[in-house]
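**Q** Compute the structure for the input listed below.
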Amino acid sequence: MADRPSAVICMTREAAEAVLPEQLRDRLSETVDLAPDIEPEALTGLSGADGGACAAARSGSPGGAAATALADAEILITGWGCPPLTEEVLDAAPRLRAVIHAAGSVKGHITPAVWQHGITVSSAADANAGPVAEFTYAAIVLAAKQALQGAAQYADGWPHFAEREGTDGRTVGIVGASRTGRRVIARLTASDADYRVLLADPYVTEQQAAALGTELAPLDDLCHRSSILSLHAPELPETRHLLDARRLALLPDGATVVNTARGALIDTDALTRECAAGRLNAYLDVTWPEPLAADHRLLSLRNALITPHVAGAQGNEVRRLGAYAVAETERFVRGEPLEGLVTAADLDRIA
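**A** Sure, this is the predicted structure:
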């Protein structure tokens, strides 16, 4: 391809090997001229107080190699470990037109300076939302069947069939119509189980909620009515401890909290007290703090299942993120709309 744009990858070496294996790199090289990868540490060096990018470039240091690669780069493909793209870093990349993130959240490295430079930003969050939604739906089904309670009682005797719980008639409260939240809603409404789905989201109208197959409800009302509550809101100052002691107390006895979003959305101490008392159950893939201390009470409770942040893309699943980023790069080069476009206005609302 004539006049192919130059691109460079910046993420940890481990992430690059998993997210962008040889097959995806070969496909990427059909669209762009791919420069050698930049180590995150070298990019960080460009923001140092040692004279900036120009001095680094003259030094022949790793920072100099990064500056040389950035000087020609029109596309920067980022991933886990990429440091903030500061004004100093962007000064070293005068031709940069797009940052394509081969992971989920861009909050760790996209700064206001990126948009001030007119640079387009894309994220592969859509590709990560699929595995999270699958994990969440599975947790909701387990919660509906009271699997944790059944497992805890197993040794005490096999329950009579009529005493077992099923999924039908369960009310599931979804907090946040995010990428993942909408996928979970779709799974619930398409299920043969007779779930009633409530939605709390300040950015969704009643008409939009109805189109999703849900009933819009204020968060307090949703808590009061839900036998299962699943969190899908971003971590923002206003969402910290969104489920505090007061809202947790609104949940019915025997209700289950599912969190695959961000740990800080829940007051961990308050939830621990509710679970320890046996009033609530929990499926938590994220916690605050993360990880919990090895002797944390939640880890020993049989009505709480704590998993180590595995809902998102894991192992060979992370290739989905790389494939998404490669396809997004192809769309950018062809001048087509980006499916994972992130704007400056989005940053305050997304995870």
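**Q** Please make it C-alpha for all contacts and neighbour counts, starting now.
**A** OK.
**Q** what residues are up against the residue nearest to the spatial centre of the chain?
**A** The chain has residue 104 as the residue nearest its centroid, 5.2 Å off, counting by CA atoms, centre = their mean. Counting by CA atoms under 8 Å, 6 or more residues apart in numbering, residue 104 makes contact with 123-126, 128.
**Q** Is it in a helix, a strand, or coil?
**A** coil (DSSP: H, G, I helix; E, B strand; the rest coil).
**Q** and residue 121, which of the three is it?
**A** strand.
**Q** Isn't residue 129 up against residue 312?
**A** Yes: here residue 129 reaches residue 312: they are 7.0 Å apart, a contact under CA atoms under 8 Å.
**Q** the helices in the stretch 101-250 of the chain, which residues?
**A** Taking DSSP state H, counting those that start in this stretch, the helices of the stretch 101-250 of the chain run over residues 112-116, 125-144, 147-153, 179-190, 206-212, 219-225, 245-250.
**Q** let's see this one next to it:
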Amino acid sequence: MPGRPRAALAMWTDSADAVFDPDTLAALGEVADLEPRVLTDFTTDHARAVLADVEVLVTGWGCPALTSAVLADAPRLRAVVHTGGSVRGHVTPECWDRGVVVSSAAAANALPVAEYAVAMILLTGKRVLERSREHRVTRREDDWLHTPKAIGNFGRTIGLLSASTIGRRVVDLLRPFDFHVLLHDPYVTAEEAKGLGVELVDLPALFARSDLVSVHTPLLPDTRGLVGRELIDAMPPDAVLLNTARGAVVDQAALTDALLENRIRAVLDVTDPEVLPPDHPLWDSDNVLISPHVAGSQGNEWRRLAHAAVAEVERWAAGEGFAHPVRRELFGQLA
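**A** I've put the predicted structure just below:
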């Protein structure tokens, strides 16, 4: 293809091997003149030689920061296509100052996280984890006609903290179910909430009224510890806190106290710190499920990220612009 842009992968080698298989690398090579070696360090002589001609950087986990010095070595760079969600680790304000456009696979990565969240919402409503554990011990038929009325998913109130990309996917996936969905997000208007089909509430009401609160807030300076002791203590008895965002959004000590006192339940794909110390009491708590940060793209789901990146490079090369641009004015609100 004449006039194909010059492109290079910039990330850890392991990231490139995980996200791109031979087929997706070949697809990328069809729409761009791809440098065969992955750039892991922008300071080497080889990297500087590649940067001198590169027009598109396809980035991933482990990409070094695109500082002013790096950008000075890349005078022809016009676009960054990220195969992960957050670009905060490597994209800098200098990129936009230089007129570099940025794309992210956040929308593609949002789907498996949203799927995990919805799966856990449904499982916790039926108390599947606890009842399966009990069944393993008793090995008797369940007395299903005397199941407590609190168990089940009909009419359950689900609270979503933040209408982030993932939060909005969760809203979409919850539509077929008989849930009442609450949302707290200071950037969402009442009109937008109506369009989403959710009830917009303030932060205390979200925790006080929800049978389950699913956290989708990005970790920013003003969201660190946002879910504090007062909000956790306001949750109804046996309510569930589901966190697939970042552990530090939640006050880990307050959450631990509530769980050890059996006041609430939790599903934690992230913790603070990550991983919890081996002797942390939550490891042995029966009312919490701790998964090893598996909600995001893994295994065959990485192909979705690669496909998204190839599509964005193809769109940009054709002059169509990105389908999933990262806007500078929204950079401060992103994870």
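**Q** any idea what the residue nearest to the centre of the first structure aligns with in the second structure?
**A** In the second structure, the residue matched to residue 104 of the first structure (TM-score structural alignment) is residue 85.
**Q** Give me the distance between that match and residue 324 of the second structure.
**A** Using CA to CA, to the nearest Å, residue 85 of the second structure is found at 11 Å from residue 324 of the second structure.
**Q** can you check residue 134 of the second structure too?
**A** Distance, residue 134 of the second structure to residue 324 of the second structure, using CA to CA: 46 Å.
**Q** cool, residue 52 of the second structure as well?
**A** Look at residue 52 of the second structure and residue 324 of the second structure: by CA to CA, they are 26 Å apart.
**Q** and what of residue 154 of the second structure?
**A** Counting by CA to CA, the separation of residue 154 of the second structure from residue 324 of the second structure is 36 Å.
**Q** Between those two, which is the more surrounded one?
**A** Applying other CA atoms under 10 Å to residue 154 of the second structure and residue 324 shows that residue 324 carries more neighbours, namely 17 against 12.
**Q** isn't the more buried one right up against residue 108?
**A** No: contact between residue 324 of the second structure and residue 108 fails when scored by CA under 8 Å: they sit 9.7 Å apart.
**Q** since we're on residue 190 of the first structure, how many residues are nearby?
**A** Residues near residue 190 of the first structure, counting by other CA under 10 Å: 12.
**Q** What's it aligned with over in the second structure?
**A** Applying TM-score structural alignment, one finds that residue 190 of the first structure aligns to residue 176 in the second structure.
**Q** Not counting its neighbours along the chain, what's nearest residue 70 of the second structure?
**A** The spatial neighbour of residue 70 of the second structure that comes closest, neighbours along the chain excluded (CA to CA, 6 or more residues apart in numbering), is residue 42 at 6.8 Å.
**Q** Equivalent analysis for residue 223 of the first structure, please.
**A** Nearest to residue 223 of the first structure is residue 251, by CA to CA, 6+ apart, at 5.1 Å.
**Q** quick one, what contacts the counterpart of that neighbour in the second structure?
**A** Aligning on TM-score structural alignment places residue 251 of the first structure opposite residue 235 in the second structure. Contact analysis of residue 235 of the second structure by CA under 8 Å, 6+ apart lists 207-211, 264.
**Q** gap between residue 235 of the second structure and residue 264 of the second structure?
**A** 7 Å.
**Q** Are there residues contacting both of the two? Which ones?
**A** By CA under 8 Å, 6+ apart, residue 235 of the second structure and residue 264 have no common neighbours.
**Q** show me the contacts for the alignment partner in the first structure of residue 302 of the second structure.
**A** Here residue 302 of the second structure is matched to residue 318 in the first structure, going by TM-score structural alignment. Residues in contact with residue 318 of the first structure (CA under 8 Å, 6+ apart) are 18-19.
**Q** Could you verify that residue 318 of the first structure is part of a helix?
**A** Yes: per three-state DSSP, residue 318 of the first structure lies within a helix segment.
**Q** Please tell me how far it sits from residue 94 of the first structure.
**A** 31 Å.
**Q** go on, residue 248 of the first structure?
**A** According to CA to CA, residue 248 of the first structure stands 51 Å off from residue 94 of the first structure.
**Q** which one of these two has more residues nearby?
**A** Neighbour totals were compared for residue 248 of the first structure and residue 94, and residue 248 leads with 21 against 14 (other CA under 10 Å).
**Q** The more buried one contacts residue 271, correct?
**A** Yes: using CA under 8 Å, residue 248 of the first structure is in contact with residue 271, at 7.1 Å.
**Q** how about residue 279 of the second structure, secondary structure?
**A** coil.
**Q** Which residues are in contact with residue 199 of the second structure?
**A** 181-183, 193.
**Q** Just give me the match in the second structure for residue 289 of the first structure.
**A** Going residue by residue (TM-score structural alignment), residue 289 of the first structure aligns to residue 273.
**Q** Without its sequence neighbours, what residue ends up closest to the counterpart of residue 177 of the first structure in the second structure?
**A** Matched by TM-score structural alignment, residue 177 of the first structure corresponds to residue 163 in the second structure. Nearest residue to residue 163 of the second structure, sequence neighbours excluded (CA to CA, 6+ apart): residue 185, at 6.1 Å.
**Q** Count the neighbours of the residue lying closest to residue 187 of the first structure once chain neighbours are set aside for me.
**A** Nearest residue to residue 187 of the first structure in three dimensions, chain neighbours excluded: residue 137, at 7.1 Å (CA to CA, 6+ apart). Around residue 137 of the first structure there are 20 other residues, counting by other CA under 10 Å.
**Q** just checking, what residue in the second structure corresponds to residue 137 of the first structure?
**A** With TM-score structural alignment as the criterion, residue 137 of the first structure lines up with residue 118 in the second structure.
**Q** Tell me the spacing between its match and residue 208 of the second structure.
**A** From residue 118 of the second structure over to residue 208 of the second structure the distance is 21 Å, taken as CA to CA.
**Q** show me what contacts residue 210 of the first structure?
**A** Here residue 210 of the first structure is in contact with residue 216 (criterion: CA under 8 Å, 6+ apart).
**Q** how about it, what's its match in the second structure?
**A** Using TM-score structural alignment, the partner of residue 210 of the first structure in the second structure is residue 194.
**Q** residues near the nearest residue to residue 104 of the second structure once chain neighbours are set aside, how many?
**A** For residue 104 of the second structure, ignoring the flanking residues on the chain, the nearest one in space by CA to CA, 6+ apart is residue 82 at 4.7 Å. Residue 82 of the second structure is flanked by 30 other residues according to other CA under 10 Å.
**Q** Good, we can wrap up now.
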